[in-house]
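Undergrad: Task: produce atomic coordinates for the following.
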Amino acid sequence: MKQEATSALLAYDTANLNIKTWAEEDRPREKLLLKGKAALSDAELIAILIGSGTPKLTAVDVAKLILAAVGNDLNELAKLTVKDLTKIKGIGEAKAISIVSALELGRRRKETAAAAKTRITCSTDIYNYIKPQLLDLPHEEFWVILLNRANVVMKKENISSGGVAGTVADPKMIFKKAIEQLASSVILVHNHPSGNTKPSAADITLTKKMKEAGSFLDLPILDHIIFTDNDYYSFADEGML
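TA: All right, here's what the predicted structure looks like:
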């Protein structure tokens, strides 16, 4: 009889266990198990990644400090390096690596989704297709997208990486890769980390040079996109090709 009463009491206690009775740093994990991942705030998800806080701050408190440092903008958080994150109170190298790794997995997931056969029909298609590669980059990169006769992507390739102010694109290298892949047309893409979509004089000169060479080789340049995190410039849409 006593054993039955004890069992009943334990069952009652378990059923009525409230999330508020758990230690602060354990709540995000338990909340995820009970309510699902969508029920967690950004701070709670980050708290799970870092695992623990400091003697004076819970993991959730530290996570809130991280978000405050980037204005609660996950896109800005994705731009932070391990070194940047370790400047925040309560974040050592191991925790910073966990955060950077998780955000990189998210980026790669987008990249995988975009890897399926993609047909390019407009400049927006180009922007969305290349976004996983260029989003959040602090430096310039130049990419080419090679298409078949049906305007389906055959391959995308990084041609060069540079500094904040620019990168170098070699037309010979670009057309060499296009010929090797037996591509029917080429799309040029590079990013402006500054967020300014306006083409520079060098951008315009390169585009003209590529257009002329492409016409000679029967490899038309369909577009040249200047990418920023929130917008883009299309040479084709603007009548510059």
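
Undergrad: going forward, measure contacts and count neighbours with C-alpha atoms only.
TA: Fine.

Undergrad: helix or strand right after the biggest helix by length in the chain?
TA: Longest helix in the chain, counting residues (DSSP state H): helix 93-114. For helix 93-114, the following helix or strand on the C-terminal side (DSSP states H and E) is helix 123-134.

Undergrad: which helices and strands does the helix or strand just after that next one pack with?
TA: Downstream of helix 123-134, the first helix or strand assigned by DSSP H and E is strand 141-147. Other elements packing on strand 141-147 under the criterion 3 or more CA pairs under 8 Å, 6 or more residues apart in numbering; DSSP states H and E are strand 153-161, strand 185-191.

Undergrad: Next, the angle from strand 141-147 to strand 185-191.
TA: Angular relation of strand 141-147 and strand 185-191 on a 0 to 180 degree scale: 160 degrees, by axes from the mean of the first three to the mean of the last three CA atoms, to 10 degrees.

Undergrad: can you count the residues close to the closest residue to residue 78 other than its chain neighbours?
TA: Using CA to CA, 6 or more residues apart in numbering and skipping residues adjacent in sequence, the residue nearest residue 78 is residue 103, 6.1 Å away. The tally of other residues near residue 103 (other CA atoms under 10 Å) stands at 17.

Undergrad: one more to line up against the first:
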Amino acid sequence: MADNKKGEHDAHRQRVYNRFLSEGLDGFEEHNAMEFLLFLARARGDTNSLAHTLVNHFGSVANVLDADINDLQSVEGVGQSTAVVLKFIPQMCRYYLDSRVKNLKMMDSVEAVAEFLRPKFFGLTVEKLYMLALDDKRSLIRCICISQGIVNATPVEISKIVAETTKCNASGIIIAHNHIRSTCLPSSADISTTRNVYSAMRMIGAELVDHLIFSDTDYMSFTDTKYMETVKQSLGLR
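TA: The predicted structure is shown next:
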């Protein structure tokens, strides 16, 4: 009986493999895609029922992959190795996307900056603040993660930005952060951060070129909108 079950599971897996090879994931229902992913965590056995359980429990594949590892392991049938594979996938996707743009050097347009930075925010469940240090030709010197968590313009963040700018001998910088499950419109804290960084850059002879905010589906640029002019005016600049 056990051998029969094993044979059934193996045959089912082969059918799923064949379907993926011929169609890709586009035609898969969420539980089918989750089942295929669970093949990576479980070399043998039934993963279909666990796939249904996970998608039903969390509501979607995205919610499964975004879930805390302890929450994943609280689901019956999910051990550490399975939870680690599930948490690995978004990070590997981010690594892949980042790898595709890592050789981009010229940050001379908002589009180029957005193309370079978007992968760094893919699938994140916390806010991160990045800084791009640029030379006088807008070529990238270095990309630095300044902070993780809510961006609130703390003195530590500003001092780190100043220190990194000086260390890189940058003539200009771009800062960028993400909003979690929200629009990319700037909050009052975002505008305050921009003003403080702009002022700090002027004090050391550098320029805040732009501040980009990324949502799950879009981004905005302070320079391409009214917000950078508003920041300059608040500092008495034109």
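
Undergrad: what's the TM between chain one and chain two?
TA: Superposed pair, TM-score by TM-score structural alignment, normalised by the length of the second structure: 0.75. Supporting alignment: 216 aligned residues with a CA RMSD of 3.0 Å.

Undergrad: one step back: show me what the residue nearest to residue 78 of the first structure aligns to in the second structure.
TA: Residue correspondence to the second structure (TM-score structural alignment): residue 103 of the first structure is matched to residue 90.

Undergrad: ok now do that match, which residues does it touch?
TA: Counting by CA atoms under 8 Å, 6 or more residues apart in numbering, residue 90 of the second structure touches 65-66, 122-123.

Undergrad: distance between the helix or strand containing residue 15 of the second structure and the chain's centre?
TA: Assigned by DSSP H and E, residue 15 of the second structure falls within helix 2-23. Offset of helix 2-23 of the second structure from its chain centre (CA atoms, centre = their mean, to the nearest Å): 34 Å.

Undergrad: Give me the buried stretch members for that helix, please.
TA: By 16 or more other CA atoms under 10 Å, the buried positions in helix 2-23 of the second structure come out as 9-10, 13, 16, 20.

Undergrad: Which position in the second structure pairs with residue 82 of the first structure?
TA: So, by TM-score structural alignment, residue 82 of the first structure is matched to residue 69.

Undergrad: My read is that its match contacts residue 83, right?
TA: Yes. Using CA atoms under 8 Å, residue 69 of the second structure is in contact with residue 83, at 6.0 Å.

Undergrad: which ones are touching residue 51 of the second structure?
TA: Residues in contact with residue 51 of the second structure (CA under 8 Å, 6+ apart) are 31-32, 34-35, 38.

Undergrad: Which of these remain contacts when I look at the first structure?
TA: Mapping the contacts of residue 51 of the second structure onto the first structure (both residues aligned by TM-score structural alignment, their matches' CA atoms under 8 Å) leaves 34-35, 38 still in contact.

Undergrad: and which of the contacts of residue 51 of the second structure is nearest residue 130 of the second structure?
TA: residue 34 (31.9 Å; CA to CA).

Undergrad: Now that closest one: closest residue in space, sequence neighbours ignored.
TA: Of all residues not flanking residue 34 of the second structure in the chain, residue 51 sits nearest, at 5.4 Å (CA to CA, 6+ apart).

Undergrad: Please name the residues that touch the residue lying closest to residue 82 of the first structure once chain neighbours are set aside.
TA: Closest residue in space to residue 82 of the first structure, ignoring its immediate chain neighbours: residue 96 at 5.2 Å, by CA to CA, 6+ apart. By CA under 8 Å, 6+ apart, the residues touching residue 96 of the first structure are 50, 82-83, 85-86.

Undergrad: average distance between the helix or strand containing residue 83 of the first structure and the second structure?
TA: If you go by DSSP H and E, residue 83 of the first structure is part of helix 82-85. Here helix 82-85 of the first structure, set against the second structure after superposition, deviates by a mean of 1.7 Å using mean CA distance after the TM-score superposition for the first structure.

Undergrad: That helix packs against which elements?
TA: helix 93-114.

Undergrad: how about the helix it packs on: buried residues?
TA: Within helix 93-114 of the first structure, the residues scored as buried using 16+ other CA under 10 Å are 95-100, 103, 107, 111.

Undergrad: Distance of the nearest residue in space to residue 84 of the second structure that is not next to it in sequence relative to residue 172 of the second structure?
TA: Nearest residue to residue 84 of the second structure in three dimensions, chain neighbours excluded: residue 69, at 7.4 Å (CA to CA, 6+ apart). Going from residue 69 of the second structure to residue 172 of the second structure by CA to CA, to the nearest Å gives 39 Å.

Undergrad: follow-up on the earlier one: quick one: the match of residue 103 of the first structure and residue 62 of the second structure, what's the gap?
TA: Distance from residue 90 of the second structure to residue 62 of the second structure, counting by CA to CA: 9 Å.

Undergrad: Scan the contacts of residue 90 of the second structure and report the most crowded one.
TA: Using other CA under 10 Å as the neighbour criterion, residue 65 leads these with 22 neighbours.

Undergrad: Please give the element, helix or strand, for that one.
TA: Here residue 65 of the second structure sits within helix 61-66, counting by DSSP H and E.

Undergrad: and if you look at residue 61 of the first structure?
TA: Secondary structure (DSSP H and E) places residue 61 of the first structure in helix 59-69.

Undergrad: next one: residue 194 of the first structure
TA: For residue 194 of the first structure, there is no enclosing helix or strand under DSSP H and E.

Undergrad: That one: neighbouring residues, count only.
TA: Quick note: residue 194 of the first structure (other CA under 10 Å) scores 13 neighbours.

Undergrad: For it, give its distance to residue 227 of the first structure.
TA: For residue 194 of the first structure, the distance to residue 227 of the first structure equals 10 Å [CA to CA].
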